[in-house]
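K.L.:
could you work out the structure for the sequence below:
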Amino acid sequence: MVGGGQLARMTHEAGIPLGIRFKLLSDTPQDSAAQVVSEVVIGDYRDLDTLRAFARGCDVLTFDHEHVPTEHLRALEADGIPIRPGPEALVHAQDKGVMRAKLDAIGAPCPRHRIVSDPADVERFAAEGDGFPVILKTVRGGYDGKGVWLVRSSKEAAEPFLAGVPVLAEEKVSFVRELAANVVRSPHGQAVAYPVVESIQVDGVCDTVIAPAPCLSPRLSAEAQQLALRVAEELDVIGHLAVELFEIRDADGEPAVLVNELAMRPHNSGHWTQDGAITSQFANHVRAVLDLPLGDPRPRATWTVMANVLGGDYPDMYAAYLHCMARDPQLKIHMYGKDVKPGRKVGHVNTYGDDLADVRERAAHAAGYLRGTITE
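P.N.:
The predicted model follows:
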């Protein structure tokens, strides 16, 4: 696995029961996964020679991020290394311009968009629709709110162009809420879909995920799952695919969805599956990249809520565990071994049960206590 973050850490954990030998290319020995994986190579994923040396002897290569240069992945594939997802699929998660063009080609519903060349072009794009504000995104490199700007005039539109990469303009969508449809697809074409979830964002970062999305009609839930499965097939995705969605009201006032983003790896919106699904996203990603039969994605409980633990003023961790575990014996805590920085994802908690209000309160309390923003 290329990338030493928490996604690699949890994917490695999912492979342990299967006796899978796991090799990691990590930036530093302190990275989340590097702390727990036995075979770690420290190196730069942007260097082709490093990637080639790392991939030697591997049965398959997969990723915990989308940042490996596409041309390097094509070179490894030409060397005979199985890449899953392959470079021709992964580029749609690496480059938002390529993603939008492909989604348009397959008829997937998207916000109005186009590549813009400068602030004056942004103004023209705004005039073609409902005017400002509009959303600007660098086509590569953005995540967790980074590389994304809400601009209210052409004067505010200069900063995105400073990065020296193409800029994508999108209409600002008036959405009801954000959803995510997570699916997994294997090389032999088997695919499974998890329940569609609601993803609640705070300052551009995922804060809470509710599975399944409350009050989502069976029709729209099925449409979102089918859309994600179709995207996975059309793009030939191998492994886990998260399709981030906006729930909107169409011209007739009926609920509908638009595709916001794609991620071709285990995803924050799927962390609930560790404790709330029969087979987690991590276990199914492992199965998919090894072309094993996929596991059952159905939920174990009526409701599961995942809450991210963000860096803050941490109390003593042992004392925090004592409180959280004593207060809620069913609570599941997943910490990543990362240095604490304000706003940084350092862990998450999962709660589950039959009463949604109770499940949400337990998750919010535990995440807040671990962060230090709740003290009782």
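
K.L.:
CA only for contacts and neighbour counts going forward, please
P.N.:
Fine.

K.L.:
how about the helices in the stretch 101-250 of the chain?
P.N.:
Under the criterion DSSP state H, counting those that start in this stretch, helices of the stretch 101-250 of the chain are mapped to 119-128, 218-234.

K.L.:
show me where the stretch 251-376 of the chain has helices.
P.N.:
273-276, 281-289, 317-327, 356-371.

K.L.:
ranking those by burial, who's on top?
P.N.:
helix 281-289 (a mean of 26; mean count of other C-alpha atoms under 10 Å).

K.L.:
tell me which residues are up against it.
P.N.:
10-11, 14-15, 60, 62, 84-85, 184-187, 238-240, 265-266, 270-271, 273-274, 293-295 (C-alpha atoms under 8 Å, 6 or more residues apart in numbering).

K.L.:
now, of those residues, which are buried?
P.N.:
10-11, 14-15, 62, 84-85, 184-187, 238-240, 265-266, 270-271, 273-274, 294-295 (16 or more other C-alpha atoms under 10 Å).

K.L.:
those in strands, which ones?
P.N.:
Val184, Arg185, Gly239, His240 (DSSP state E).

K.L.:
roughly how far apart are the first one and Thr304?
P.N.:
Think Val184. Using C-alpha to C-alpha, to the nearest Å, Val184 is found at 20 Å from Thr304.

K.L.:
ok, and the closest non-adjacent residue to the spatially most central residue of the chain?
P.N.:
In the chain, the C-alpha nearest the mean C-alpha coordinate belongs to His267, at 3.1 Å (C-alpha atoms, centre = their mean). Residue nearest to His267 in three dimensions, not counting chain neighbours: Ala242, with 6.4 Å by C-alpha to C-alpha, 6 or more residues apart in numbering.

K.L.:
strands along the stretch 51-200 of the chain, start to end?
P.N.:
For the stretch 51-200 of the chain, strands defined by DSSP state E, counting those that start in this stretch occupy the ranges 113-116, 134-138, 148-151, 167-171, 177-185, 191-193, 197-202.

K.L.:
please identify the most buried of those.
P.N.:
Neighbour counts (mean count of other C-alpha under 10 Å) averaged over each of the strands of the stretch 51-200 of the chain peak at strand 177-185, with a mean of 27.

K.L.:
on that earlier part again, among the ones in strands among the buried ones among the contacts of helix 281-289, give me the pair with the biggest separation.
P.N.:
Arg185 and His240 (6.7 Å; C-alpha to C-alpha).

K.L.:
one more to put side by side:
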Amino acid sequence: MARAHLAVIGGGQLARMMQQPAIALGLRIRLLAEGPDVSAAQVVADSVVGDHTVLADLEAVAEGVSVVTFDHEHVPPEHLRALAAAGHAPRPGPHALLFAQDKGEMRERLTELGVPCPRWAFVTSAEDVAAFGFPAVVKTTRGGYDGKGVWVVREPSDAEDALAAGVPLIAEELVDFRRELSAQVARRPGGEVARYPVVESRQANGVCAEVVAPAPDLDPALAEQAAALAERVATELDVVGMLAVELFETADGRVLVNELAMRPHNTGHWSIDGAVTSQFENHLRAVMDLPLGSARPLAAWSVMVNVLGGSVTDLEAQLPVALAAVPHAKVHLYGKAVKPGRKVGHVTVVGDDLDAVLADARRAAALLTDG
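P.N.:
You can find the predicted model right below:
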């Protein structure tokens, strides 16, 4: 088999969706997968089964490869430093990825930079949480995602489960926000940046349910502020690849940083069908230090709706039904077994009428969820 150009750590749907632009760019991916039939391993021929927490497995997949990138942010920093010392280039690097891995480190660094964030503090006891004030959001500093590791605390007893977890925690103010936004940029090692339109992210049970690009009725000045903030964070933290800055748009017209993701992100899936260059292609271009592609939208509106596991258990059998009902919908299935609430795919519809685009995307996704 021909030598790979880059290694991708993690075999989820993000790595799977890197494969198609990699083919177009003539890039060969070697994958470190959690199992032989995980989402990305189904489409990447050069796959190695291993554990991202085991340095020997990382070294094996990186052998002969200059660039290493990621489907997730969970590789231990000391392993990333070891790969770098051995002549590989983790992108983003361990110095940047730390701020996506650890919310405490992220909050400290963004506060130092003067980036607008919710009020926050480290907490280790019920007394700390009470001193911070109610209501609050208590989060694990590491490992939480899609609503996991997050507790809304309105009185001391609400913090018991969080404190019993025995892991480092931070408390943040419960922000009075109008909606959630996401600002994405791609950044090359030399500093070239491509900005995507700021989008609205709509949540259900702590999980991203749908994304509208661009965010409807967003004040142009606030959109520029959010995009410039994402570019500044990428530059200050020396991010290479895609960066998603998840934001709260507050009721009084500000933006506050909620989370960072240093990889392709759910809020950018619309770009596969709705932008000149998808987030996956620009991630590959960035980490391989190739000129970035245009992030310009192809239509007035793009709507992405996640397909979350529901009563439809045979997605392949149901696919013709969804495509017949909404033939202009773009359906992306991840090759995953259906489990309740699990992200098993997404649907994107683009067009000039937001109401029609939103209705069609929701209809196609619903047919793949509950028939």
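
K.L.:
superposing both, give me the TM-score.
P.N.:
Overlay of the two chains. TM-score (TM-score structural alignment, normalised by the length of structure 2): 0.96; 364 aligned residues with a C-alpha RMSD of 1.0 Å.

K.L.:
returning to what we had before: turn the ones in strands among the buried ones among the contacts of helix 281-289 of structure 1 into TSV, including distance to Ala108 of structure 1.
P.N.:
Shown next, in TSV, are these (distance: C-alpha to C-alpha, whole Å):
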residue	distance to Ala108 of structure 1
Val184	18
Arg185	19
Gly239	20
His240	19
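
K.L.:
between those, which is nearest Thr375 of structure 1?
P.N.:
Nearest to Thr375 of structure 1 among those, counting by C-alpha to C-alpha, is His240 at 37.1 Å.

K.L.:
that closest one maps to what in structure 2?
P.N.:
Aligned counterpart of His240 of structure 1 in structure 2: Met242 (TM-score structural alignment).

K.L.:
list the contacts of the corresponding residue of structure 1 for Tyr334 of structure 2.
P.N.:
Tyr334 of structure 2 maps onto Tyr336 of structure 1 when the alignment is built from TM-score structural alignment. Contact analysis of Tyr336 of structure 1 by C-alpha under 8 Å, 6+ apart lists Gln6, Arg9, Ser32, Val346, Gly347.

K.L.:
what's the closest non-adjacent residue to the last one?
P.N.:
Spelled out, it's Gly347 of structure 1. Per C-alpha to C-alpha, 6+ apart, closest to Gly347 of structure 1 is Met335, 4.1 Å.

K.L.:
isn't that neighbour right up against Val346?
P.N.:
Yes. Proximity of Met335 of structure 1 to Val346 meets the contact threshold set by C-alpha atoms under 8 Å, at 6.2 Å.

K.L.:
looking at the two, which is more packed in?
P.N.:
Neighbours per residue (other C-alpha atoms under 10 Å) separate Met335 of structure 1 from Val346, with Val346 holding more: 23 against 15.

K.L.:
ok, that one touching Tyr314?
P.N.:
No. Applying C-alpha under 8 Å as the test, Val346 of structure 1 and Tyr314 come out as separate, 11.0 Å apart.

K.L.:
I'd like the helices of the stretch 251-376 of structure 1 laid out as a markdown table, including distance to Pro299 of structure 1.
P.N.:
Shown next, in a markdown table, are the helices of the stretch 251-376 of structure 1 (distance: least, C-alpha to C-alpha, whole Å):
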| stretch | distance to Pro299 of structure 1 |
| --- | --- |
| helix 273-276 | 6 |
| helix 281-289 | 12 |
| helix 317-327 | 23 |
| helix 356-371 | 14 |
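
K.L.:
Leu18 of structure 1 corresponds to which position in structure 2?
P.N.:
Checking TM-score structural alignment: Leu18 of structure 1 goes with Leu25.

K.L.:
Asp353 of structure 2 versus its match, what's the distance?
P.N.:
33 Å.

K.L.:
Glu316 of structure 2 now?
P.N.:
Counting by C-alpha to C-alpha - Glu316 of structure 2 and Asp353 of structure 2 are separated by 29 Å.

K.L.:
again with Pro90 of structure 2
P.N.:
The value you get for Pro90 of structure 2 to Asp353 of structure 2, if C-alpha to C-alpha is used, is 42 Å.

K.L.:
the two: which is more packed in?
P.N.:
More neighbours surround Pro90 than the other of Pro90 of structure 2 and Asp353, with 24 against 12 (other C-alpha under 10 Å).

K.L.:
so the more buried one touches Glu73, yeah?
P.N.:
No. Applying C-alpha under 8 Å, one finds Pro90 of structure 2 not in contact with Glu73, separated by 11.6 Å.

K.L.:
can I get the helices of the stretch 101-250 of structure 1 in CSV including mean neighbour count and distance to His365 of structure 1?
P.N.:
Output for the helices of the stretch 101-250 of structure 1, formatted as CSV (neighbours: other C-alpha atoms under 10 Å; distance: least, C-alpha to C-alpha, whole Å):
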stretch, mean neighbour count, distance to His365 of structure 1
helix 119-128, 18, 42
helix 218-234, 18, 29
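
K.L.:
dump these to a markdown table, plus distance to His92 of structure 1.
P.N.:
Output for these, formatted as a markdown table (distance: least, C-alpha to C-alpha, whole Å):
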| stretch | distance to His92 of structure 1 |
| --- | --- |
| helix 119-128 | 23 |
| helix 218-234 | 10 |
